[in-house]
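A.B. asks: just coords:
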């Protein structure tokens, strides 16, 4: 291409090469040395009448001239010529650029960057191709840019760093193809996990390193490090841990606590970090005087004082303040005072280490929720998210309620991120609540093994979807089978029936049991449905219906007593019942981080159709606390049950309570309770129509390295099972004779779950009870 501009002498400017005059001038500027000849040459100007552009195939010549910025007929110095060269190079469109003045013609020779034919990744296993494709900025059919490719390599390396693989290296390479195309390949060396070898603390006196490490999300590398990812070093996780420590201490009254610094030292081999948290605990404060004053005409402060339920002398916690405000706001709603503002004013008393709290009741500004905007939910329906708000469009705006709604949305587990913010609406007295979420996988398919000291090894397969069709519903399918047992179950739960805080559930199950400790087998099928709804802040009520079918069959050649023989002779029978379950759980509010109380009571009333009439009652009470700077966990459990058969109905062994290791440790599942016994002929566990058991546990560290995940415990159980609605002369232990057991436990956190090993010794038992001195089970949490 040729353009007519003017004439001038010949000089060539190439990428990575300078003409002598230009190079000499730059040298003079940098070194401060005066070179006369180059300066005279540099002062020379050019006027071009023609411009010849060569080598361009995709980029129009006019675009190149625009980047050059050389005006027609104007004088152009060597420095301006070099600037034109730099402008073309910096466009990022050309691999090489040369500018050569030839008399009155400026010759621009370019080599265009190739286009990207395809992008591929090699060597990556931990992060799949699809995920890496979303990370990089380069795309197919785009002009290849070395700078962008290097930036993409850095982004991939950062993604691996977030997974704790700081030694990962990424090298971009190209393979040239025809028609000026290239394949862009990112060669990935993933490297190993950069683990957290040690976590320690400096400045802590109230709580030990062991206790604080339990709080953190980051964990020390242990023997089973191949199965865990929480022991890899991730900088963002360390930042989260700092906030967790802050919340931990402040909830226990250390209001001045702060993390003064975190030192993370990388080993020479780059395979492990030593992380040290420098903390300043300060003093522990308690609640001082609790008062309430009203600046709102017509509002009685004493009523709200009673509702707060804060006690002077208890350990100060911000969550207690929030809970008190929430209770006051509910009282205001009951009184119809929508814009009551509750402001806690805290006075610090350093001499007594107390914090006086004064709740000020005033009339707040009249601000309403204009609308709630939801974005980012590609699968989850809007109504599932809106159900987490207790406010709707047009309701008074309550910042605390919006914060709690945000926490409920995050607690659903449907989203990897969920941000809730309020901004000014179309009018000053209105706000718009923006909800931005990012979907996360909500389904799971798991395969696992089971082990029982009585039934041996088994297989467990389960599928669960917690956000079915984006409706917030839960669907589960489970199969488990051991040597002699098989169970099939299907469940469905709608957590917000008709948009209300009422959960609807359905369940179907079928099981076949050939017990290793008895001479009979049973087939059981059941259908259950029910509704669960809150009664108060800490209590819930479930009402349910259950239809069950049961068939009892004696094993071939088995010799049993008269009672089991009579029960096995009965036909398949159906039990139809309605019932309820009441639960009170202080862990819902979480006011005391070191203690919790759970109370449950349930009753089922049989006879709504079916073949039998009965009343079954069960109860459970569990209390737990932590002592000795939260190093030792103490737990007490009281549970019991009773079944009363009505009319002409009689219970079967599958209806009664067989007390064993799952209810009272130290005995086999048929270990205690009424039994029909004849020496050398039969020894049949019958189960009791009533039982009561009290259990006391203590769990404590053993001084072993924490990365082993092993702690110890001791326990004491006392209880009994008794009662029959039919009896015989050879039946033993129908009365409530007491059994007592002591034992030690080892708790071990493993990839297959938290295991519990129990070794026990019966202090008091009956002659034909069946003791079990060792038991292995999956640990259950309170």
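C.D. replies: Received, thanks. Note that this is a predicted model, so its numbers are computed, not measured.
A.B. asks: hey, let's count contacts and neighbours off CA atoms from now on
C.D. replies: Will do.
A.B. asks: following the host helix or strand of residue 29, which helix or strand comes up?
C.D. replies: Secondary structure from DSSP states H and E places residue 29 in helix 20-31. Proceeding N to C from helix 20-31, the next assigned helix or strand is helix 36-42, under DSSP H and E.
A.B. asks: determine the set of other helices and strands touching that next one.
C.D. replies: In this structure, helix 36-42 makes packing contacts with helix 20-31, judged by 3 or more C-alpha pairs under 8 Å, 6 or more residues apart in numbering; DSSP states H and E.
A.B. asks: helices or strands next to the helix it packs on in the packing?
C.D. replies: By 3+ C-alpha pairs under 8 Å, 6+ apart, helix 20-31 packs against helix 36-42.
A.B. asks: strands along the stretch 201-350 of the chain, start to end?
C.D. replies: 258-266, 272-280, 286-294, 340-349 (DSSP state E, counting those that start in this stretch).
A.B. asks: then this one, side by side with the first:
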């Protein structure tokens, strides 16, 4: 191919240049044709191989014996040229004979692509319409070149250039080559806003799905300009403003500008914020005879003085519609009627219960799902065939389908059915991959370097089930975990869970190892719009081993070993427990976009068989809020727990709470009860703990596309309490004759509740491998034996 191309460089031409222009031909005709009209009794076609004379005459619209002027001949030539069958056309009058000399377009031998690296040959071959063994068409080749350039533009490479070339071959054949110059990514250098007063450009850029180019532009693709994302970004801005009281907000224009080099875009959003509204008078009225508005008014959650939010209105209407269905009142709707008071910037709201049209859902048609089962999509509808048609419920169902994460696009539309009183709901989805295979590495100051691998599918076999398989190892510890979730068990909003694990741990600040294997089935269901309850069972086998006995080394003369508390606790025990959890998360049905809350309470009762009898209770609560024009994020969390052993049993280290990650600035197991008389000074854990954490996250002045923000934090807490706080004295003479060089003495282990506290600064960095967090801490209140940790690198977790 390369040699043939080198030998025919002089014959290589662009497809468009292979055509003889109409003006040039017209000039030739003007020189060859007589000035007056003429009659031609014969027409002779020369140079054609696959086209006969009659076909040529038909294309040229010429009849034998017709009176033809030079203009008629010129028009005939143009029609033949535009037919796409001939590379050149020449009409030559010879007396009463009209000679049409043509050369047909060659046949394409092969279609090749050169210079393409980002898009492979098979991908480009699907795009172009020029194919091997077809007649070569310069116009089609140009269209194919434009299609290839458009494909590169969709990948963010607007500077791509594609030139079609031909290489002449024997027997009127050509090789068609598309020379591609891919160019660099056309990045978004800057996103700006005009008309914004309430929020800064930085805050609004964080709302958009599109981001500016940054130092990680090689990995992050959101900095590439994509026109199809503009509509999404407009909707995100609209939702952002209106949820904060700006009812009249709108995006007036979006102006993308490309640089002369076509290697960067400048995108400017021209927006109108409008005033910020609060709710004024709120009423509920019924315009349906015989239907009392009182019960519906009791469901109203909109309060005067509250900042306007369409989500609050929507949630109130949903509650009212649900009550109407329960009461058997069909074909009704709640119409929110708003009256603006521009003087005091309030919105008077009236929920009007009105009679709606008698329209039923005839059927729900689902298309586009090749893997996902119909029932997975259909169960997102609270409406079934034959139910009264509720447009709001259909819109909510569409949002639930999109929120599944199974589809790159999901459109839900309605159309008239078999009658005016019937509607058909059309669901068109476009599936996307839901499985992921991940490999990674981690580093912690305490745990050292670790490696992990995971296999996850959130739509297993198209059934909407989640399967997660993971393995990790770090500093002598390994874990293998498996989990399975069925979100609609028994066809209801009932989440069935199953998890199994096998873990071995070599704890820091302790000379012992543990091994745990077990499984836990669970059922989770909603009890309120924001609350859920989980019921579970856990069966596990936990082993404490490799505990060093305390003894005097004959070789070194030094004491070695662990606390006798751990020596007494080593061994294997089976735990069989029933438990429950209640969780509340305000983000499930969010009312305030600025503040969110979460609460969780857990209790597990061990003793349903097994070797352990105990009650373990834990609770956690947290709040997150945005302040200072939403530039600063404030977080506060509190958690506590208690372990109560039943009967005469004492707790073991595998059951107790340990100071691992609860207070920043301390190592794992770095604080809490510790046997200081033991040579190893092992951390023992405690039956009780509490911890409180507060932090603020804020911009540090760097461009937001770098993904770097700062933070400050303060933590405090404690771990305390043992069932048996016996210590020991060294007994070099083995006075009790038990073979151990120790003497048990009560009260030598301090298990009292002593507060630890730390302060520090953080740096958050959003990277392609995950959100990283760097903590620089200072322990401001600690015991002499605590193990502090001034620096830590971890994966940042969301609230």
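C.D. replies: Structure received. Only a predicted model underlies this, so the values are computations on that prediction, with no experimental measurement involved.
A.B. asks: about what we covered before: to residue 585 of structure 1, which of the strands of the stretch 201-350 of structure 1 lies closest?
C.D. replies: With C-alpha to C-alpha as the criterion, residue 585 of structure 1 lies closest to strand 286-294 of the strands of the stretch 201-350 of structure 1, at 24.1 Å.
A.B. asks: now that closest one: which residue numbers in structure 2?
C.D. replies: Under TM-score structural alignment, strand 286-294 of structure 1 corresponds to residues 278-286 of structure 2.
A.B. asks: distance from that stretch to structure 1 after superposition?
C.D. replies: With mean C-alpha distance after the TM-score superposition for structure 1, stretch 278-286 of structure 2 departs from structure 1 by a mean of 0.6 Å once superposed.
A.B. asks: returning to that earlier point: let's have the strands of the stretch 201-350 of structure 1 in TSV, adding mean neighbour count and distance to residue 432 of structure 1.
C.D. replies: Listed next are the strands of the stretch 201-350 of structure 1 as TSV, based on neighbours: other C-alpha atoms under 10 Å; distance: least, C-alpha to C-alpha, whole Å:
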stretch	mean neighbour count	distance to residue 432 of structure 1
strand 258-266	15	35
strand 272-280	19	40
strand 286-294	19	30
strand 340-349	16	20
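A.B. asks: flag every buried residue along the helix holding residue 29 of structure 1.
C.D. replies: Neighbour-count burial for helix 20-31 of structure 1 flags 21-22, 24-25, 28 (criterion: 16 or more other C-alpha atoms under 10 Å).
A.B. asks: now the spatially most central residue of structure 2: closest residue in space that isn't a chain neighbour?
C.D. replies: Central residue of structure 2 (C-alpha atoms, centre = their mean): residue 405, 7.7 Å from the mean position. Nearest residue to residue 405 of structure 2 in three dimensions, chain neighbours excluded: residue 434, at 7.7 Å (C-alpha to C-alpha, 6 or more residues apart in numbering).
A.B. asks: can you list the buried residues in the helix or strand in which residue 596 of structure 1 is found?
C.D. replies: Taking DSSP H and E as the criterion, residue 596 of structure 1 maps to strand 595-610. For strand 595-610 of structure 1, burial by neighbour count (16+ other C-alpha under 10 Å) applies to 595-607.
A.B. asks: could you do stretch 527-545 of structure 2 as well?
C.D. replies: Counting neighbours by 16+ other C-alpha under 10 Å, stretch 527-545 of structure 2 gives 531-545 as buried.
A.B. asks: counterpart of it in structure 1, which residues?
C.D. replies: So stretch 527-545 of structure 2 sits over residues 535-553 in structure 1, by TM-score structural alignment.
A.B. asks: starting at the chain centroid, how far to the matching stretch?
C.D. replies: 29 Å (C-alpha atoms, centre = their mean, to the nearest Å).
A.B. asks: also stretch 596-614 of structure 2?
C.D. replies: So, by C-alpha atoms, centre = their mean, the centroid of stretch 596-614 of structure 2 is 33 Å from its chain's centroid.
A.B. asks: ok, and what's touching that stretch?
C.D. replies: 573-587, 590, 615-625, 643-647, 649 (C-alpha atoms under 8 Å, 6 or more residues apart in numbering).
A.B. asks: residue 217 of structure 1 maps to what in structure 2?
C.D. replies: So, by TM-score structural alignment, residue 217 of structure 1 is matched to residue 209.
A.B. asks: return the residues in contact with the closest residue to that match other than its chain neighbours.
C.D. replies: Closest residue to residue 209 of structure 2 apart from its sequence neighbours, by C-alpha to C-alpha, 6+ apart: residue 233 at 6.2 Å. By C-alpha under 8 Å, 6+ apart, the residues touching residue 233 of structure 2 are 207-210.
A.B. asks: what about burial for the residues you listed, which qualify?
C.D. replies: 208, 210.
A.B. asks: need the contacts of residue 233 of structure 2 in TSV (columns: distance to residue 770 of structure 2).
C.D. replies: Rendered in TSV, the data for those read as follows (distance: C-alpha to C-alpha, whole Å):
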residue	distance to residue 770 of structure 2
207	19
208	19
209	17
210	18
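A.B. asks: what does residue 693 of structure 1 align to in structure 2?
C.D. replies: Residue 693 of structure 1 maps onto residue 691 in structure 2, by TM-score structural alignment.
A.B. asks: compute the number of surrounding residues for that match.
C.D. replies: 21 (other C-alpha atoms under 10 Å).
A.B. asks: for residue 6 of structure 2, see how far away the residue lying closest to it once chain neighbours are set aside is.
C.D. replies: Among residues not flanking residue 691 of structure 2 along the chain, residue 717 sits closest, at 4.0 Å (C-alpha to C-alpha, 6+ apart). Taking C-alpha to C-alpha, to the nearest Å as the measure, residue 717 of structure 2 falls 78 Å from residue 6 of structure 2.
A.B. asks: and residue 144 of structure 2, by the same measure?
C.D. replies: For residue 144 of structure 2, the distance to residue 6 of structure 2 - C-alpha to C-alpha - is 24 Å.
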